[in-house]
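J.: The sequence and its predicted three-dimensional model are supplied below.
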Amino acid sequence: MSTTQSERLRGLLEPLVSAKNLDLEEVELSRAGRRRVLRIVVDSDDGVDLDECAELSRTISTTLDETDAMGEDEYQLEVTSPGAERPLTEHRHYVRAVGRLARFQLPEGELVARILAVDDEGLDVEVPGVKGRKPTARRLEFAQIAKARVELEFSRKDKKEEEA
């Protein structure tokens, strides 16, 4: 997608997404055969459920139909959340991932650790112990992190379960 079209779509969609108290994470336009696919990724501090995605999809679809932002060609609209193994690219992503296990690409290699706290400079993590050893605390500065992604955990308790 051209930068101009990307910026135009983002400018058009940002107020619609914000009005639903959601963050616009990504706007991606790609080809699937003869058809184009417009994929909109949204999130919030509390996550996004299917009903919110469906409601936002209807709002976006109506707005796109009323404008020429997508041109005359057919397209498929997808409104989704970032998913279980979401990349961490913004400060708010790290804040939302507190308590979660994440995989970090650092200058010295890869690190898997649980995010304990986040501030403006970086984050405090807990590196799981190996072979019966206790977990260790570590500080990561944002400048050290080349890439980060939430790790999928099948045995992790949900925030709602922990609060109960």
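T.: Okay, I see it.

J.: going forward, measure contacts and count neighbours with C-alpha atoms only.
T.: Noted.

J.: Could you pull out the buried residues of stretch 40-58?
T.: I40, V41, V42, D43, S44, V48, E52, C53, L56, S57 (16 or more other C-alpha atoms under 10 Å).

J.: how far does that stretch sit from the chain's center?
T.: 12 Å (C-alpha atoms, centre = their mean, to the nearest Å).

J.: picking up where we left off before, closest one to E161 out of the buried residues of stretch 40-58, please.
T.: Checking the buried residues of stretch 40-58 against E161 by C-alpha to C-alpha gives V48 as the nearest, at 17.7 Å.

J.: Confirm for me that the closest one is in contact with G83.
T.: No. V48 is beyond contact range of G83, at 9.8 Å (criterion: C-alpha atoms under 8 Å).

J.: Tell me which stretches of this structure form strands.
T.: 23-32, 35-43, 75-80, 101-106, 109-118, 122-127, 136-141, 147-150 (DSSP state E).

J.: can you put these in JSON lines and add distance to R92?
T.: Listed next are the strands of the chain as JSON lines, based on distance: least, C-alpha to C-alpha, whole Å:
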{"stretch": "strand 23-32", "distance to R92": "10"}
{"stretch": "strand 35-43", "distance to R92": "10"}
{"stretch": "strand 75-80", "distance to R92": "18"}
{"stretch": "strand 101-106", "distance to R92": "15"}
{"stretch": "strand 109-118", "distance to R92": "9"}
{"stretch": "strand 122-127", "distance to R92": "12"}
{"stretch": "strand 136-141", "distance to R92": "15"}
{"stretch": "strand 147-150", "distance to R92": "13"}
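
J.: for comparison:
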Amino acid sequence: MANQWQQTVAQTVAGMGYELVDVERSAGGMLRLTIDWPWDPDQPQPRFITVDDCERVTRQLQYVLEVEGVDYRRLEVGSPGIDRPLRTPRDYERFVGEVVELTLRAPIGSAGAGLAAPARRKFRGVLQRGQAPGAWQLELLPPESPRPGKVGARKAPPAAETVQVLGFTLDEVREARLAPVVDFSGRRTRGSAQPQQ
């Protein structure tokens, strides 16, 4: 029965022109939905969910949930935010080239993989398509260099870095989400080195 109302919610959201990213139901009766605009690879600028979008979907879903007889105390509709989860193959296609935090279902040891830490599940890097169909890669980011004033800040610069790449399929992923990259010097376009004016 629960699956049926979730399908109805997803159909309602899609019928309004949005994409249902996530549904979370808490024990206290809170029903939290995350919506986004569907991805259009031909659209040059991304669209962002506004408060008006959330209010519009909330009003429609209140009616739908009442008709479906769904028991809940409070409905909250929001946008995915800067740490948006990646769940479908289309999400991965959409965010190729972006920094992603990835948690695997099973740990990967260092033997043969060229990775620094044994039994590691969590990785952070730039998402890329793999060579084979259904395969993905994460170009692992080096550990962050210490900030000035921190221990190790005056050490000699490291030798040329080799890029470590983690290959994976979606079946191996427990959780993936965009890694928040906050830049207070101004909004930058993808791949741009200069802030937008």
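T.: Thanks, I have the structure now. Computed from a prediction, not measured in an experiment: that's the story for all the values here.

J.: Superposing both, give me the TM-score.
T.: Once superposed, chain against chain, the TM-score is 0.72 (TM-score structural alignment, normalised by the length of the first structure); 153 aligned residues with a C-alpha RMSD of 3.0 Å.

J.: For the buried residues of stretch 40-58 of the first structure, work out which two are farthest apart.
T.: Every pair of the buried residues of stretch 40-58 of the first structure checked by C-alpha to C-alpha; the farthest is S44 and S57, at 15.9 Å.

J.: what's the angle from the longest helix seen in the second structure to strand 74-78?
T.: Longest helix in the second structure by number of residues (criterion: DSSP state H): helix 51-68. Put simply, helix 51-68 of the second structure runs at 140 degrees to strand 74-78, going by axes from the mean of the first three to the mean of the last three C-alpha atoms, to 10 degrees.

J.: Helix 51-68 of the second structure - contacts with which helices or strands?
T.: helix 2-15, strand 74-78 (3 or more C-alpha pairs under 8 Å, 6 or more residues apart in numbering; DSSP states H and E).

J.: what angle sits between that helix and helix 2-15?
T.: 140 degrees.

J.: The counterpart of S26 of the second structure in the first structure: how many residues sit nearby?
T.: Taking TM-score structural alignment, S26 of the second structure has S30 as its aligned residue in the first structure. As a burial measure, S30 of the first structure scores 13 neighbours (other C-alpha atoms under 10 Å).

J.: With L38 of the first structure as the reference, measure out to S30 of the first structure.
T.: 7 Å (C-alpha to C-alpha, to the nearest Å).

J.: Ok, Q76 of the first structure next?
T.: Taken as C-alpha to C-alpha, the span from Q76 of the first structure to L38 of the first structure is 6 Å.

J.: Those two: who's more crowded?
T.: L38 (19 against 14).

J.: which residues touch the closest residue to the more buried one other than its chain neighbours?
T.: The shortest distance from L38 of the first structure to any non-neighbouring residue, by C-alpha to C-alpha, 6 or more residues apart in numbering, is to L29 (4.5 Å). L29 of the first structure makes contacts with M1, R36, V37, L38, R39, as judged by C-alpha atoms under 8 Å, 6 or more residues apart in numbering.

J.: Need the residues you listed in JSON lines (columns: distance to L9 of the first structure).
T.: Converted to JSON lines, the contacts of L29 of the first structure look like this (distance: C-alpha to C-alpha, whole Å):
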{"residue": "M1", "distance to L9 of the first structure": "10"}
{"residue": "R36", "distance to L9 of the first structure": "14"}
{"residue": "V37", "distance to L9 of the first structure": "13"}
{"residue": "L38", "distance to L9 of the first structure": "10"}
{"residue": "R39", "distance to L9 of the first structure": "11"}
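
J.: overlap between those and the second structure?
T.: Contacts conserved in the second structure for the contacts of L29 of the first structure, using both residues aligned by TM-score structural alignment, their matches' C-alpha atoms under 8 Å: R36, V37, L38, R39.

J.: Give the closest residue to the last one in space, chain neighbours not counted.
T.: In other words, R39 of the first structure. Per C-alpha to C-alpha, 6+ apart, closest to R39 of the first structure is E78, 4.7 Å.
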